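Student: Okay, predicted coordinates and the sequence, questions at the end:
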Amino acid sequence: MLAYSANTHTACYHCGENCTANDITLQDKVFCCTGCKTVYEILHQHNLCEYYNLNDKPGISRRVIVRSDKFAFLDDEKIAQQLYLFKDNTQTHISFYIPQIHCSSCLWLLENLHRLEEGVQRVTVNFSKKEILVIFNHTLTSLRKIAEVLTATGYEPYISLQDLQHKKPAVNRQLVYKLGVAGFCFGNIMLLSFPDYFAGAGGLDATFNQLFRYMNLALALPVLLYSAQAFYKPAWSGLKHGFLNIDIPIVLAIFVTFIRSLSEVFNGEPGYFDSMTGIVFFMLIGRMLQDKTYRGLTFDRDYTAYFPIAVSVIKEEKEVPVTLPELRSGDTIRIHNNELVPADGIIVRGKALIDYSFVTGESAPVSKAIGEIIYAGGRQLDGNLEILVIKEVAQSYLTSLWNRDELKNRKEKQVSFVHLLSRYFTWIVLLIATLTACYWWMYEPARIWPAVTAILIIACPCALLLASSFTNGHILRILSRHKFYLRNAQAIENMAGVTHIVFDKTGTLTGKTGSSVIYYGNSLTPAEEVRIAALAAQSTHPLSRAIVQYCGDPLPQQTQDFQSFPGKGVCGWVDGYFIRLGNADFAGAHRKNEQTGSVVYVSINEKLYGLFTIRNSYRSGLRPLIQQLQTRYPLSVLSGDNNHTISQLQQLMGSDATLLFEQQPADKLAYIISLQKQGEKVMMIGDGLNDAGALKQSDIGISLTEDSNNFTPASDGILHAQQLPLLLSFIRLCKANKRIILISFVLSLLYNITGLYFAVQGILSPLVAAILMPASSISIILLTFACSEWQGKILYSKALAQLNDKSHIPG
């Protein structure tokens, strides 16, 4: 009996997980499972054990065995052809998403894949995107073999239907090229313009000066015709829609500067090519910083991102891989354990325990028997089953979540305040130019052209664009440091303007796996807990996993005659004891309990011992966050669960919070729309497919995830679950973003006023323009960087304080 209490743990040599037994060994190394041991043997056989020297315990747990025919569909050339990036007579290029990539050991091993598979020629790893590019000789190996080798070493590629239907867009490098051209031309024009800056101090002779001016004209043409194209399209789009955005006055300033400079060069004057190219160069830097996206994240996803490419169709008692688009009503498909159901169908063989939490938000799995309908999007948790397809993939319930007319016809989110500000700024500049023209028309008409063009040049709102671009870009980077990834700069403004916050419950407030387990009844000895854990470990039911977590990792004891009764419980012999885990009737309880939450009774040798109550637990640090939000925003909670936790949830969210239970996806969407009709700016925070419509409809939709590289519903932002307690700090930082831009704009106005003093008099010289333009741009960049970094440090200090709060709230 004492042997059970001395349950010491040894870290697995491969993955670092606790080993519940020390009998899985090889060369004095201990492994948690045969899968990890197999991976070590593969690496040792190919002299790749340097993998373990780069990082401590770098491997991925291999306790879950992948079936051998999982990638059989890749043998179908018609399917494989749609995945290839390139193929010729001997060479094929393919890209795989590998979510398990996490350290330098992973990079080293993947780049040495050619030592494991003969036909592999080169592997390039993109760590941030968790993708690898594999170049292989298809005469020596196959796509299926490569996928299986990757899986055998712990790096199973994730291949979804989205990969088949949506080719990845090529990387757009045009902005980089435009920036390079603008920078080259701007730098050389500045050098060639030095004689004109100091013409009064005895520079070059007139012939060389004129030569340099024509050279400046030649260098300015690529900037005008190529680099500045980044501003032409948005300006034209704004004009077509009758909206004066910030790009219109910038384009006007670029053309006016070029035309005036061109006329001056032909008249023997220096022109302002340096100012024109400088404007384009600095603004392209800001735009590149702002437009930098997180290529490893996908904010726009549909149901195809969650489905596999192919499914096993039963034909003549054999499993035949068939792509989902080719699946038809009447086909019989086999769903393997822990696989997603891809189409609505009727069970014809096997028993089903379906987890619909990703679709409906209901956390409890649903038992289904032969003859019952199961819907696409559920995950099978209890062995294999066969279903008769009654609706094709494109017509299933899951697909309908994305194809609602309300979402297709939804209004676009609000326009940036920068564009609204620039509209008034532009009209003021045009008014000043008109008054100046009228004044000089009465007194000295010859000065109209130089004065008006100088005003349009010096009053260009490039400083405002620089302020917004650099501030937005830096704020996005600061947020990403804290594992909060926003889609774009507009999402920052939308988040700052929020007036109502809506939470999903299951998976968002409670977490996917978090649970509070309490045992009532006769005291259990350590040996009895180990036996109960051994039996519970045979089941994939979430309640069984919670019991295993409560009792501790089981020793590898033989479980005999294990039986699972869906909707009732499990039973079996462990170490000579017959144990039942399940509902009251199954375990032989005569009186039902009065506990809240899910209840699992336990009996040993047909004697009732007690019961486990299992309740969802709210995320760590959630209580202080809700207390902070309660005083600032109206709060709502939408849950697909029933209302058995309403009292605890109301206590957490406050008496003024709105709590709605048994909410279907359409109900959540309708609630968001009703709030918006009342004038609210809604932030929706969810995690599941059932939240996809509400996330898309809301003014700012935040998808919560345990891993930012995992697939999440379509959203405006992706937030790591551990960072949820920092939500209010993130909102404050987004609000500070607007203040920083306005401060920078005030500074730019000081430069504009200085420049206008010379411009309205028609005496703006190239030297004054050359000083004011770079000075304003550089000072604005430094100001926005300093202010953003200061706000980021404030966020960081609050983050440390809040994350140190380990409060845990039982549900």
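Tutor: Good, I have the coordinates.
Student: C-alpha only now, for contacts and for neighbours.
Tutor: OK.
Student: Show the subsequent helix or strand relative to the longest strand along the chain.
Tutor: Ranked by number of residues, the top strand in the chain under DSSP state E is strand 607-618. Beyond strand 607-618 on the C-terminal side, the first helix or strand identified by DSSP states H and E is helix 622-630.
Student: which residues are contacting that following helix?
Tutor: With contact meaning CA atoms under 8 Å, 6 or more residues apart in numbering, helix 622-630 is reached by 509, 635, 652-654, 724-728, 807-809.
Student: got a markdown table for those, with neighbour count and secondary structure too?
Tutor: Converted to a markdown table, the contacts of helix 622-630 look like this (neighbours: other CA atoms under 10 Å; DSSP: H, G, I helix; E, B strand; the rest coil):
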| residue | neighbour count | secondary structure |
| --- | --- | --- |
| 509 | 25 | coil |
| 635 | 21 | strand |
| 652 | 18 | helix |
| 653 | 21 | helix |
| 654 | 13 | coil |
| 724 | 23 | helix |
| 725 | 21 | helix |
| 726 | 23 | helix |
| 727 | 17 | helix |
| 728 | 16 | helix |
| 807 | 15 | coil |
| 808 | 14 | coil |
| 809 | 17 | strand |
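Student: ok, those vs residue 499, which is closest?
Tutor: When those are compared for distance to residue 499, the smallest value, 9.5 Å, is given by residue 635; criterion: CA to CA.
Student: structure B:
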Amino acid sequence: MQTLSKPATKLTCYHCGDDCLNDNIKQEEKIFCCAGCKTVFEILDANNLCDYYDLEKNPGIRMEKPVAQEKFAFLDNSEIQKQLLRFSDGNTSKIELTLPQIHCSSCIWLLEHLNQLNDSVLQSTVNFPKKEISVTYKEQDFGLRQLVELISSLGYEPEINLSLNKEKTEGKINRSLIYKIGIAGFCFGNIMLLSFPEYLAREASALYDYKQFFGYLNLVLVIPVVFYSASEYFQSAFSGLKNKIINIDVPIALGIITLFLRSGYEILSHTGAGYLDSLAGLVFFLLVGKWYQSKTYRTLSFERDYTSYFPLAVNVLQNEQEHVINVNDLQKGDLIRIRNEEIVPADAVLKSGKASIDYSFVTGESEPVSVDEGELIYAGGRQRGASIELSVEKEVSQSYLTQLWNHKVFGRDFSSITSMVDVAAKYFTVAILFIAIATGLYWYFSSPELVFNTFTAVLIIACPCALALTIPFALGSAIRLFGKAGLYVKNTATIEQMAKVNCIVFDKTGTLTENDHSTVQFKGNELSEEQKTLIKSLANQSSHPLSKVITSHLNSDLLEIRQYKEFSGLGVSAIVKGKEVKLGSAAFMQLNHVEEFGTVVYAEIDGIMLGKFYITKPYRKGIGELLTKLNEDISLHVLSGDNESEKNVLQKMFPAKASMHFNCAPMDKLNYIDKLQKNNNKVLMIGDGLNDAGALKQADIGLAVSENLNHFSPATNAITEGKNLFKLHDYLSFSKSSMTVVKISFVISLLYNVIGLSFAVQGLLSPLIAAILMPLSSVSIVVFVTLATSLLAKNKF
């Protein structure tokens, strides 16, 4: 009697999903293809990170063999570490690594939980589109080599490029997509050629006898189209459904599999020729559309333009003279001066001065770090104290500085229109599935031969992509155009908030007034040359507009200072040539019941009051006209730390209903804005970015106004130079117009889908034409919003 053996069960690796030749490598009844995959599982299991396997099916990367023990030994070299690290203070380090193996949500989840694998990892953040990870870690007992070995042991071996001229990957062609297009196009052309007997529909034709044979050939040709060229649509759809998300690829994948199964059934049962030409053409044109979209988006990408328009400036010392230049013009070896509260724009070595560096931009920790002469200070650090001189070691990374500006430590949550669009897109896809099913049922009873064409056409033609693309391209283009017009905004959410502003709060000094052409008069005992030198040496350390005016006014030498301190909104002090020098307000000098007229700065040396500087600053050109325009639909307020001497002048400039408050401390300004917000106002605060940091952060939008953009604050959402303040009404108007463009594009997208669906449900649109129209709709929306914002900006600016 013959014994029937059971068919062999296919063995797959629990970690990566590859085939296993046998079940020799096991762990907890789970089978692995190699020792490497088993090792990764053991690491995750030991650290309670097996939720990794719940997010995706077999999400891991195959580990052919464990990482060689000495492979990353070169990372112990201190010179190589300096070249790779973004930041290191001896205790904490930060690095960005490229991980080409990142491919799904499980990868992101695992890599952002590295701190559970090793306590020395403080934070890890994945940039999925760039396939990069940023890791902040403690250096004690855990170096760069150990970090890279840890990441590599999980199957994500980094690409480490030690070349100074790192190759840019931005313009690289996605070769996998090109191969898929090539295969789909080849099969599409041949399937059409082999379908000629069906097209001719003549039984007398010489080719008609081969019709069935050609059908089988077509079925063979379409297999690589479905299972290779269209594989990403199935993977994305499956991944979304597994995570209970119906993404845009679900209806596309459903349409493809429906056409394939129906065609296969008709050909094998000899009941018809199927729709394989339409299926191959559908996949081909979808992929061509995907490539064209990618090419268009790269061309219109705003990120590159945005960073290049961001004009951070820095003070460079040449022949002992100070010059302000754009940071992009900095070169290795340049000597730069950084004052209190200013940002170090590039990695540089401390040459002179006492550095106390706040790295909150880089690490989120605001505790200052002391740096000695000869030691390296990393880009993004902020000096706290007297000015320092540095020698530039590395070229400036503009994109890195703007990335620091957007650090999540300084972010805040906004109710964004983006979240509403995401929800709309999700329900949109669900609605399309219902419409497709209803269409299929209708034609099943009316004209069965149209069921599959109409069902698939509905699934393909309706696409929420245009909805999703509108905001990043419309507001991204607006960011770039704002930059050209002199306003540098933090992100797209800032533009959304600007469009809602109904209340503006102005600081006076350095905002409504300009530092150039200021007049200075000293009242008190006549200053000796030594006293002038002491006062100027102190004033030169501060970035405050009044300090800069005093520095320019006094014609004397500069001395080295010690124990420099700056008190926001009050004054500064230091030891100069062994004497205590103080500059500041009456409150800072502890003077009571003093009547002041105008902007006043008191000077004191060793406890002896010398007198006071009266400073008269002209108001910026165009302010009166600006305030008239703003008054039409926005309430205006003035919060000044100065006395009321300028009140009459301001009352003539501002509308009668404007609210004005003087002698305001920094906390007073913050509390005032908080009160406005509690009355449902969207507040724009405009200040100098230094003394108004608290108020700028409290406001819905914080706009810093500066004469030279050599410092920017995490509290601000936008920065502009003082000479551009008269454009404020145009800036706000353009933000509203940009949001209008977004809404119009939504309507266009909706109309496109309604019109397309109306043709598809009537059976007037083939899946092939739908595949051509779908990417064109997205591209047309992108082109529309880009051109519309450009035209609006041309009219405004």
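Tutor: Looks like it came in fine. Please read all numbers here as calculations on a predicted model, not as lab measurements.
Student: circling back to that earlier point, so what does the longest strand of the first structure touch, helix or strand wise?
Tutor: The elements that strand 607-618 of the first structure packs onto, with contact taken as 3 or more CA pairs under 8 Å, 6 or more residues apart in numbering; DSSP states H and E, are strand 515-521, helix 542-551, strand 598-604, strand 809-810.
Student: Tell me the gap between the shortest one and the middle of its chain.
Tutor: For strand 809-810 of the first structure, the distance from its own C-alpha centre to the chain's C-alpha centre is 28 Å (CA atoms, centre = their mean, to the nearest Å).
Student: What of the first one?
Tutor: Taking the mean C-alpha point of strand 515-521 of the first structure and that of its whole chain, the gap between them comes to 35 Å (CA atoms, centre = their mean).
Student: Measure how it sits relative to helix 542-551, angle-wise.
Tutor: Using axes from the mean of the first three to the mean of the last three CA atoms, to 10 degrees, the inter-axis angle of strand 515-521 of the first structure relative to helix 542-551 is 70 degrees.
Student: So residue 545 of the first structure versus residue 40 of the first structure, what's the distance?
Tutor: When CA to CA, to the nearest Å is applied, the distance between residue 545 of the first structure and residue 40 of the first structure equals 28 Å.
Student: Between the two, which has more neighbouring residues?
Tutor: When residue 545 of the first structure is set against residue 40 and neighbours are counted by other CA atoms under 10 Å, the residue ahead is residue 40, at 22 against 17.
Student: quick check: the helix or strand containing the more buried one aligns to which part of the second structure?
Tutor: Assessed by DSSP H and E, residue 40 of the first structure sits inside helix 34-45. The counterpart of helix 34-45 of the first structure in the second structure, using TM-score structural alignment, is absent.
Student: correct me, but residue 240 of the second structure touches residue 247?
Tutor: Yes - with contact defined as CA atoms under 8 Å, residue 240 of the second structure reaches residue 247; the gap is 6.1 Å.
Student: Are we agreed that residue 782 of the first structure is in a helix?
Tutor: Yes - assessed by DSSP: H, G, I helix; E, B strand; the rest coil, residue 782 of the first structure belongs to a helix.
Student: Surely residue 508 of the second structure is in a helix?
Tutor: No - the assignment for residue 508 of the second structure, made by three-state DSSP, is coil rather than a helix.
Student: who's in contact with the nearest residue to it once chain neighbours are set aside?
Tutor: Nearest non-adjacent residue to residue 508 of the second structure, counting by CA to CA, 6 or more residues apart in numbering: residue 640, 5.5 Å away. Applying CA under 8 Å, 6+ apart, one finds that residue 640 of the second structure lies in contact with 507, 508, 509, 661, 662, 663, 664.
Student: what's the farthest-apart pair in these?
Tutor: Pairwise distances across those peak at 13.3 Å for 509 and 661 (criterion: CA to CA).
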